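Enquirer: can you look at this prediction? I've put the sequence above it.
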Amino acid sequence: MKTILDKQQLHLTILRLANQLVENHLDLSDVVFIGLQPRGVKVSERIVEAVKKLSPQEKLQYGVLDITFYRDDIREELHVANKTEIPFSIEGKIVILIDDVLYTGRTIRAALDALQDFGRPQKVELCVLVDRRFNRELPIQPDYCGKSIDTLISQKVKVEWEKEEVVLY
């Protein structure tokens, strides 16, 4: 077990990602933030809270997206779906997808498929806390990345919110 981000580094990384988002989108009126269920929700909530503090005059639109039934790699197992809650239109908007760890890219591909049910965004950007750079199965790269790491297939990256750290097993 190795700590990738300790508590202080995790807080600073979330703040840095929020600053980058505000820097790149000075007007947030056409931007919507969507956290991916289940593990992207906690990081997305923290990033959106940080963005709110940086731009208190803006009314942010935030939702969560479950991609369970859009995945192509879970056919054998029975999965319980989480809640999708997108109480606004994404038509013509800039969608910021937020997830905790980018690994193979399959979760993001499923999220892109699921988004089509909610309209056609102007643009989709990806924000991740940790990018496991190698072992990607699809040509998907983050627009905003907290930390890039090199890992083996046998290793796991876990964001432990109780301890507020990111760990490599």
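Expert: Everything's here; your move.

Enquirer: okay, CA-based contacts and neighbour counts for the rest of this
Expert: Noted.

Enquirer: just the strands in the protein please.
Expert: Using DSSP state E, the strands assigned to the chain run over residues 2-5, 31-36, 61-65, 94-102, 123-132, 144-149, 157-160, 165-168.

Enquirer: CSV please, covering those strands and showing mean neighbour count and distance to Leu12.
Expert: Below are the strands of the chain laid out as CSV (neighbours: other CA atoms under 10 Å; distance: least, CA to CA, whole Å):
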stretch, mean neighbour count, distance to Leu12
strand 2-5, 15, 10
strand 31-36, 25, 19
strand 61-65, 20, 22
strand 94-102, 25, 15
strand 123-132, 21, 11
strand 144-149, 18, 9
strand 157-160, 18, 15
strand 165-168, 18, 12
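
Enquirer: for those strands, which one sits closest to Arg16?
Expert: Proximity to Arg16, assessed across those by CA to CA, is greatest for strand 144-149 (7.7 Å).

Enquirer: show me what the closest one is packed up against.
Expert: Packed against strand 144-149 by the contact rule (3 or more CA pairs under 8 Å, 6 or more residues apart in numbering; DSSP states H and E) you find helix 7-24, strand 123-132.

Enquirer: from the chain's centroid, how far away is that strand?
Expert: What separates the centre of strand 144-149 from the centre of its chain is 11 Å, taken as CA atoms, centre = their mean, to the nearest Å.

Enquirer: that one to strand 123-132, inter-axis angle?
Expert: Angle of strand 144-149 versus strand 123-132, following axes from the mean of the first three to the mean of the last three CA atoms, to 10 degrees, is 20 degrees.

Enquirer: now do the same contact list for the residue nearest to Phe69 when sequence neighbours are not counted.
Expert: Sequence neighbours aside, Ala81 is the residue nearest to Phe69 in space, at 7.7 Å (criterion: CA to CA, 6 or more residues apart in numbering). Residues counted as contacts of Ala81 (CA atoms under 8 Å, 6 or more residues apart in numbering) are Asp66, Thr68, Phe69.

Enquirer: then this one, side by side with the first:
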Amino acid sequence: MTQKAVLLDEQAIRRALTRIAHEVIEKNKGIENIVLVGIKTRGIYIAKRLAEKITEIEEKEIPVGELDITLYRDDLTKKTDDEEPLVKGSDIPCDITNQKVILVDDVLYTGRTVRAAMDALMDIGRPASIQLAVLVDRGHRELPIRADYVGKNIPTSSSEKIVVELKEVDNIEQVSIFEK
């Protein structure tokens, strides 16, 4: 893969998350009964950052959970018998029943990860609603899923790949596009 361009740098990521935080507050008329749930791995760090921004604005903390969707993925049957899925476990700090759950992920592509996350959430509790926040929407949906909050829409071809790198995981902060 060759890198074509850096689409978002550290400052652009911060601005996008600030805007999403304001949109979450505005759409939900505050932060009552809201729980942010990040999809492992990078969605967790984005969710934590969103929670920090929301806390700055509203001066009230918001619960943040972690969701591991490994066992809910529809591509598990494609793995060889030698490869057991690595399950990291979910950590939801409160009961999500009757709460507004905002799923958070780094990139929205086919929609299959989000579908798996919704299945995992429903096994944990029954939220009043589920909303979706993503840093990047790259298009090419295979399922009828759309994000409620988007940091940046980046139309791509199927031969391109979007790579989100965050300090917490990658020691660098950027969103890049690569040619496969």
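Expert: Done, it's in. Just so it is clear, the model here is predicted, and its values are computed rather than measured.

Enquirer: re the thing from before, alignment lookup: the residue nearest to Phe69 of the first structure to the second structure.
Expert: By TM-score structural alignment, Ala81 of the first structure lines up with Val87 in the second structure.

Enquirer: please apply the same query to Val166 of the first structure.
Expert: Match for Val166 of the first structure (TM-score structural alignment): Val175.

Enquirer: the nearest residue to that match once chain neighbours are set aside and Thr77 of the second structure: what is the separation?
Expert: Residue nearest to Val175 of the second structure in three dimensions, not counting chain neighbours: Val164, with 4.5 Å by CA to CA, 6+ apart. When distance is defined by CA to CA, to the nearest Å, Val164 of the second structure is 27 Å away from Thr77 of the second structure.

Enquirer: Val24 of the second structure now?
Expert: With CA to CA as the criterion, Val24 of the second structure and Thr77 of the second structure are 36 Å apart.

Enquirer: so between the two, which is more surrounded?
Expert: Shown here are Val24 of the second structure and Thr77; by other CA atoms under 10 Å, Val24 has more neighbours (20 against 8).

Enquirer: ok so, going back, want to throw the contacts of Ala81 of the first structure into JSON lines with distance to Val130 of the first structure and neighbour count?
Expert: Shown next, in JSON lines, are those (distance: CA to CA, whole Å; neighbours: other CA atoms under 10 Å):
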{"residue": "Asp66", "distance to Val130 of the first structure": "20", "neighbour count": "19"}
{"residue": "Thr68", "distance to Val130 of the first structure": "21", "neighbour count": "20"}
{"residue": "Phe69", "distance to Val130 of the first structure": "24", "neighbour count": "13"}
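
Enquirer: preserved in the second structure, out of those residues?
Expert: Retained in the second structure (both residues aligned by TM-score structural alignment, their matches' CA atoms under 8 Å) from these: Asp66, Thr68, Phe69.

Enquirer: which residue lines up with Lys100 of the second structure in the first structure?
Expert: Looks like Lys100 of the second structure aligns to Ile94 there (TM-score structural alignment).

Enquirer: wouldn't its match be in contact with Pro121 here?
Expert: Yes: at 6.1 Å, Ile94 of the first structure and Pro121 qualify as touching, with contact defined as CA atoms under 8 Å.

Enquirer: which residues in the second structure does stretch 20-31 of the first structure align to?
Expert: Residue span in the second structure matched to stretch 20-31 of the first structure, by TM-score structural alignment: 23-34.

Enquirer: now do the same end-to-end measure for that stretch.
Expert: 13 Å.

Enquirer: please apply the same query to stretch 75-83 of the second structure.
Expert: Terminal-residue distance, stretch 75-83 of the second structure (CA to CA): 13 Å.

Enquirer: now for the spatially most central residue of the second structure: which residues touch it?
Expert: The second structure has Asp105 as the residue nearest its centroid, 1.0 Å off, counting by CA atoms, centre = their mean. Listed by CA under 8 Å, 6+ apart, the contact set of Asp105 of the second structure reads Gly38, Ile39, Lys40, Arg42, Gly43, Ile44, Ile46, Ala47, Ala133, Val134, Leu135.
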